[in-house]
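**Q** quick one, structure for this:
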Amino acid sequence: MSQLQLEIKHLIIDALGLEDLTPDDIAADQPLFGEGLGLDSVDALELGLAIQKRFGIKIDADAKDTRKHFASVDSLAAYISANRAVA
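**A** Predicted coordinates for the structure are as follows:
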């Protein structure tokens, strides 16, 4: 697991109040919505805001590929890596 994946897992747990989960409970390729982790659209909004705050990345909720970016920890890590603001 990469450092970024671990950071995203912690962000998911903290931003969404999933205290009963640990990073090890979330597989990097596990779907975040529906049958996977079970997140919903409200969770997606909260997670999007947390990502924006933490990584300085705005995710356009109306973009057609937004769902693809939020599909799993792996896809979020790829999106963040490609769009992260250079600090």
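
**Q** use CA for all of it now, contacts and neighbours both
**A** OK.

**Q** which residues in the chain form strands?
**A** Using DSSP state E, no strands are found in the chain.

**Q** tell me how many other residues crowd residue 34.
**A** Residues within reach of residue 34, counting by other Cα atoms under 10 Å, total 9.

**Q** give me the nearest residue to it, chain neighbours excluded.
**A** Excluding the flanking residues, the one nearest residue 34 by Cα to Cα, 6 or more residues apart in numbering is residue 40, at 7.4 Å.

**Q** roughly how far does the one you found sit from residue 75?
**A** From residue 40 over to residue 75 the distance is 17 Å, taken as Cα to Cα, to the nearest Å.

**Q** could you also give me the structure for this second sequence? I'd like to compare it with the first:
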Amino acid sequence: MDLKLELKEKLIDQLNLEEVKPEDIKDDEPLFGEGLGLDSIDALEIIVILDNNYNIKIGNPEEARDIFHSINTLATYIEANQK
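**A** All right, here's what the predicted structure looks like:
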């Protein structure tokens, strides 16, 4: 399965985004703020997704802002850091 599609499905499931379909989330759209509209609680859930599904731990929370910018940045980070 395509990593970006997989990420979208995991976000929708984990964050209970019942009204959102994977195709509604654009790869380069911001996940926070004006894009998908996620908040800091959602960021914690994304950290859980990365840890549970990809064995990736975010060591520095300051990095998370850049990593979690969009589906593209998340996928790039996972590809670079997956063990």
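
**Q** just to revisit the earlier point, higher neighbour count, residue 40 and residue 75 of the first structure?
**A** Set side by side, residue 40 of the first structure and residue 75 show more neighbours around residue 75, with 18 against 11, by other Cα under 10 Å.

**Q** show the contacting residues for the counterpart of that one in the second structure.
**A** In the second structure, the residue paired with residue 75 of the first structure is residue 73, using TM-score structural alignment. Contact analysis of residue 73 of the second structure by Cα atoms under 8 Å, 6 or more residues apart in numbering lists 66-67.

**Q** and if you look at residue 59 of the second structure?
**A** Contacts of residue 59 of the second structure (Cα under 8 Å, 6+ apart): none.

**Q** and it, how far from residue 4 of the second structure?
**A** 22 Å.

**Q** ok, residue 37 of the second structure - contacts?
**A** For residue 37 of the second structure, the contacting residues are residue 31, by Cα under 8 Å, 6+ apart.

**Q** mean deviation, the longest helix anywhere in the second structure versus the first structure?
**A** In the second structure, taking DSSP state H as the definition, the longest helix is helix 40-54. Mean deviation of helix 40-54 of the second structure relative to the first structure after superposition (mean Cα distance after the TM-score superposition for the first structure): 0.7 Å.
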